[in-house]
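**Q** sequence-free structure coming up:
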């Protein structure tokens, strides 16, 4: 799983079995549509996984994150990551009350 910083200040998150090859593809405009029009791109973060499905799962997880949370990950700021995860949960509405009696 990797994160690229694009020329328009956006981030792109992807996964691959060959990071060097994939980064070169992005830099040559042969990567994802998001990066083609946002060159140059810079690799700012990556994680390695034994299996591509694990990397893909992590990619999808990080893609759902806010920009601030991605930036905390890139900086390696674990405290900020935890704070952002907690603050996001605290603004979610509470679940609706149970309508079941809890009996069988």
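**A** On my side now, so go ahead. Everything numeric here is computed off the predicted structure, so don't read it as measured data.
**Q** Going by C-alpha atoms from here, please, whenever you check contacts or count neighbours.
**A** Noted.
**Q** Would it be right to say that residue 12 lies in a strand?
**A** Yes: looking at residue 12 with DSSP: H, G, I helix; E, B strand; the rest coil, it is inside a strand.
**Q** how many other residues sit next to the nearest residue to it once chain neighbours are set aside?
**A** Nearest non-adjacent residue to residue 12, counting by Cα to Cα, 6 or more residues apart in numbering: residue 4, 5.0 Å away. Close neighbours of residue 4, defined as other Cα atoms under 10 Å, add up to 22.
**Q** my read: residue 4 touches residue 44, true?
**A** Yes: using Cα atoms under 8 Å, residue 4 makes contact with residue 44 at a distance of 5.6 Å.
**Q** Okay, one more to line up with it:
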């Protein structure tokens, strides 16, 4: 996979959706305050959803589709997928 869409659960319970070519590195950037402006104000707790794509265009389309979902629909999407188990995927490990 060359591109990934991810959803972060933030400290206030909100979700942040993004895409990247390296999920672990991007999560560490979010945790260190070098990610999106949103995650600087709403620190991420964990990655709750990841899906891989062959190209950036497909990932960006999926990201846009997720961003149009309601919170309830995002929660259902997360519940339908297997739990994310990746090395160093908590804010403490990003330090």
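**A** Received the coordinates, thanks. Because the structure is a prediction, the values reported are computed rather than measured.
**Q** And the TM-score between these chains?
**A** Scored against TM-score structural alignment, normalised by the length of structure 2, the superposed chains reach a TM-score of 0.77; 77 aligned residues with a Cα RMSD of 1.1 Å.
**Q** that older thread, contact partners for the residue nearest to residue 12 of structure 1?
**A** Taking Cα atoms under 8 Å, 6 or more residues apart in numbering, we find residue 4 of structure 1 in contact with 11, 12, 13, 41, 42, 43, 44, 45.
**Q** With distance to residue 53 of structure 1 added, can I get those in JSON lines?
**A** Compiled in JSON lines, those are given as follows (distance: Cα to Cα, whole Å):
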{"residue": "11", "distance to residue 53 of structure 1": "21"}
{"residue": "12", "distance to residue 53 of structure 1": "18"}
{"residue": "13", "distance to residue 53 of structure 1": "15"}
{"residue": "41", "distance to residue 53 of structure 1": "24"}
{"residue": "42", "distance to residue 53 of structure 1": "24"}
{"residue": "43", "distance to residue 53 of structure 1": "21"}
{"residue": "44", "distance to residue 53 of structure 1": "22"}
{"residue": "45", "distance to residue 53 of structure 1": "19"}
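**Q** Of those residues, which count as buried by neighbour count?
**A** Buried members of the contacts of residue 4 of structure 1, counted by 16 or more other Cα atoms under 10 Å: 11, 12, 13, 41, 42, 45.
**Q** Run a quick neighbour tally on the alignment partner in structure 1 of residue 62 of structure 2.
**A** Under the alignment (TM-score structural alignment), residue 62 of structure 2 pairs with residue 58 in structure 1. Other residues near residue 58 of structure 1 come to 18 when the count uses other Cα under 10 Å.
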